[in-house]
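Asks: what follows is a predicted protein model with its sequence.
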Amino acid sequence: MGSAFRLARLVAVVVSVGFSYGGFIGIFRSGDTAGQKALGCGLLVGLLLLHLYNCVRAADGRRPTAWQWTLALQAVLTGAGLHLFASTWYGNTGFLAAAVLLLIRPAALAWAGFAVIVLAQFLSGLEVRPTVWDAAYLAVGHTAFVGLALYGVARFADLVRDMERTRTALADAEVTRERLAFAQLLNERVGTSIEEVVRHGDAVRESSDPPAVRERLSASLATEDDGDLLVYGSGELVNCLIKHELLDELKLFLHPVVVGKGKRLFADGIDTTAWCLAGTHTFSGGAVVLDYRPAQPPAA
């Protein structure tokens, strides 16, 4: 994935840590003992780490390994914090709400789970807030808001990933379109002749009479327009043409790279001494074009 997706994932992490910061502040400002505060901070750290594992999406978009167990553990930590620290834990339930929306399938079941978490926060809020409206504010203004915000940034990262994939697919499609256009043009100009070559291919390959092969191929490759017929690559075809003395020119591109292995350029039985170097051209990058011509012109 590209830098845009990595940046989107970083935003998801920063937003998650930002929401947890408010939870830590609530714990430290509470009237609980030092031991209770340490326990609350430990629960919140574990909750944050589980949320990052469950909800900061991978590049392939798949749910994390063993997500059922990590989601269950996240639910246990959320429930423990809600029970032990009801007066300060209300925003932290949003982490679980976001994880449920991102991990549970189908979507209807995920939204049902989201509603259950918001309801649980509302019922817990009734124990520590004087009015129903205050409890509803904790459930909606904190749990639901945090859950939807974390869900939103995670889905935004998914959107960035999909856009990058679409851009790559469009570029590949454009390359394919250009290749098809070139293939169509090539077929229009020499396609009929190539069909003739393929039709007579076995006879050409098995023939031991180079002049007869050359005459047959020349008839097969006859086109309305005069010009050169070029072959790029295709080692087997080139070796066959060399064997039957059907090449007028051979250009070899020599790159300054040591591979150490690979296919041989010339097959067994090819007489490489029948060619002489007619010219060279060196490019700025170090590549050299070697232009070879037959030592004796092919038989007409």
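Replies: Everything's here; your move.

Asks: only C-alpha atoms from now on, for both contacts and neighbour counts.
Replies: OK.

Asks: list the buried ones in the one helix or strand G18 maps to?
Replies: Per DSSP states H and E: G18 is located in helix 3-29. Neighbour-count burial for helix 3-29 flags 5-6, 8-9, 11-13, 15-17, 19-20, 23-24, 26-28 (criterion: 16 or more other Cα atoms under 10 Å).

Asks: the structure to be compared is supplied as follows:
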Amino acid sequence: MRIFQFLVLIFFLSIYCYSKTFRISHVVSDNSPKGLAISFFKKHVEFNSKGKIKIEIYPNGVLFDDREALDALKRGIIQFAAPSFSKIADYVPEFQIYDMPYLFKSMDQIHRSYISDVSSYLKQKALVKGFVVLAFWDNGFKVITTRDKPILKPLDLKGLKIRTQGSFVINKTLELVGAKPVVKPFNVVIDLLKAGIIDGQQNTFSNIYTQGFYKYQNYMTLSRLGFLGYAFITSNKFWNSLNSKEKKLIMNALEEATAFEYRVAEEKNKDNFIRIKIHSNMKIIKMDSKMLKLWEEYFKNYYSIFYPVVGKKLIDEVLRLE
């Protein structure tokens, strides 16, 4: 019996000694679509590797914000990250294609872009900068919330301080209507809203609810002005350090996590929209066809401004996916 116990001890010690620990940093809550998908990924990697690979998750920006995470990937401090497309644009400006106002019409078009020449082009551009894009994830189309006035038409945003993720396309979109973009990390937005330092922000229903933004805003316009998505990425250096078995295990887990993420992003946004309506007194401004056309036409008149950054060819490629 003692020999058996000894052998069991040796077995578990060998697993511990030869296990690898990989870190992933992200800025949203564990209960957000991205947070839930990362937990799903962790569970499957650890189970399928029989404990030989362990995943440590650092949510809510406790370790790094999205921009810092990209640098940390390069330096090997973390091994995975899932920054928004807008933050990857610091290295690959073309990722701002998803920030373009009213370029994408539906989630179906978004998903087709993930498996099209659009994603192939973006992956190649990222690889040149030292990043491997392993998957594209959803959150959803963004809406606008404000404190003091409802937003019915684009120029209603004039003079308002709106927090942004900081990409050129997002900032320029707001500047085109006279708004003042305020670039700040995601994890401080709630404090900015509480203090009244900003007048509003753009986000998805899931982020607005899970972060409590709705508590400090009185109006929400269902503008769908740009899309919020994420790239699940690693560094080229780290990816090349893995053996083929490890890569396959990670990609299999990520494939399942990505399918899960798409489902939960849709479900969470629908559910959180209902929760916002129940738990807040926000006035919700819906877009009828006439309003939507007004917004679309206003911004499409300025698409040429974005050509030098995003590229006309890439924009045309997205339009072919409609």
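Replies: It's in. Being a predicted model, the structure only gives us computed values, none of them experimental.

Asks: quick TM-score on the pair, please.
Replies: After superposition, the two chains reach a TM-score (TM-score structural alignment, normalised by the length of the first structure) of 0.23; 113 aligned residues with a Cα RMSD of 6.4 Å.

Asks: any idea how far N203 of the second structure is from the closest residue to V189 of the second structure other than its chain neighbours?
Replies: In this structure, V189 of the second structure finds its nearest non-sequential neighbour in R163, 7.4 Å apart by Cα to Cα, 6 or more residues apart in numbering. Per Cα to Cα, to the nearest Å, R163 of the second structure is found 10 Å from N203 of the second structure.

Asks: next one: I170 of the second structure
Replies: Counting by Cα to Cα - I170 of the second structure and N203 of the second structure are separated by 12 Å.

Asks: do A69 of the second structure as well
Replies: Using Cα to Cα, one gets 21 Å for the distance from A69 of the second structure to N203 of the second structure.

Asks: all the strands of the first structure, in order from the start?
Replies: Ranges of strands within the first structure are 250-254, 275-282, 288-294, based on DSSP state E.

Asks: counting by contacts, list what the longest one packs against.
Replies: Contacts defined by 3 or more Cα pairs under 8 Å, 6 or more residues apart in numbering; DSSP states H and E place strand 275-282 of the first structure against strand 288-294.

Asks: the spatially closest residue to S235 of the second structure that is not a sequence neighbour: what's it in contact with?
Replies: Distances taken as Cα to Cα, 6+ apart put F131 closest to S235 of the second structure, at 4.4 Å, once the chain neighbours are dropped. Counting by Cα atoms under 8 Å, 6 or more residues apart in numbering, F131 of the second structure touches 233-236.

Asks: quick one: which of those residues is nearest K300 of the second structure?
Replies: Closest approach between these and K300 of the second structure, by Cα to Cα: I233, at 31.1 Å.

Asks: ok, that closest one touching K74?
Replies: No - here I233 of the second structure lies out of contact with K74, judged by Cα atoms under 8 Å, at a distance of 11.0 Å.

Asks: quick check, I162 of the second structure in contact with P181.
Replies: Yes - I162 of the second structure lies in contact with P181 (Cα under 8 Å); the separation is 5.1 Å.

Asks: could you pull out the helices in the stretch 151-300 of the second structure for me?
Replies: 168-175, 189-195, 205-210, 236-241, 244-279, 289-300 (DSSP state H, counting those that start in this stretch).

Asks: what segments of the second structure are strands?
Replies: 20-25, 53-58, 80-81, 131-141, 143-146, 161-164, 180-183, 200-203, 219-221, 227-235, 283-285.

Asks: that older thread, I170 and N203 of the second structure - which one has more neighbours?
Replies: Taking neighbours as other Cα atoms under 10 Å, I170 of the second structure and N203 compare with N203 leading, 24 against 21.

Asks: surely the more buried one meets N139?
Replies: No - counting by Cα under 8 Å, N203 of the second structure stays clear of N139, with 9.4 Å between them.

Asks: anything in contact with each of these two?
Replies: Overlap of the contact sets of N203 of the second structure and N139 (by Cα under 8 Å, 6+ apart) consists of L228.

Asks: ok, R167 of the first structure to R6 of the first structure distance?
Replies: R167 of the first structure is 16 Å from R6 of the first structure, by Cα to Cα.

Asks: ditto for T166 of the first structure
Replies: T166 of the first structure is 16 Å from R6 of the first structure, by Cα to Cα.

Asks: and for W275 of the first structure?
Replies: Per Cα to Cα, W275 of the first structure is found 55 Å from R6 of the first structure.

Asks: swap in I242 of the first structure?
Replies: 53 Å.

Asks: can you lay out the strands of the second structure as CSV showing distance to E317 of the second structure?
Replies: Below are the strands of the second structure laid out as CSV (distance: least, Cα to Cα, whole Å):
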stretch, distance to E317 of the second structure
strand 20-25, 32
strand 53-58, 36
strand 80-81, 27
strand 131-141, 18
strand 143-146, 25
strand 161-164, 26
strand 180-183, 28
strand 200-203, 26
strand 219-221, 29
strand 227-235, 17
strand 283-285, 32
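
Asks: which one of those lies nearest to D316 of the second structure?
Replies: Among those, the nearest to D316 of the second structure by Cα to Cα is strand 227-235 (17.4 Å).

Asks: what packs against the closest one?
Replies: Counting contacts by 3+ Cα pairs under 8 Å, 6+ apart, strand 227-235 of the second structure is packed against helix 66-75, strand 80-81, helix 85-88, strand 131-141.

Asks: so for I285 of the second structure, which of the ones you listed sits nearest?
Replies: Proximity to I285 of the second structure, assessed across these by Cα to Cα, is greatest for strand 131-141 (15.2 Å).

Asks: taking helix 66-75 as reference, get the angle to that closest one.
Replies: 160 degrees (axes from the mean of the first three to the mean of the last three Cα atoms, to 10 degrees).

Asks: could you check the angle strand 131-141 of the second structure makes with strand 227-235?
Replies: Using the same axes, to 10 degrees: strand 131-141 of the second structure against strand 227-235 is 160 degrees.

Asks: and the gap between G35 of the first structure and R155 of the first structure?
Replies: As for G35 of the first structure, its distance to R155 of the first structure is 37 Å (criterion: Cα to Cα).

Asks: more neighbours, these two?
Replies: Ranked by neighbour count (other Cα under 10 Å), G35 of the first structure and R155 place R155 first, with 19 against 9.
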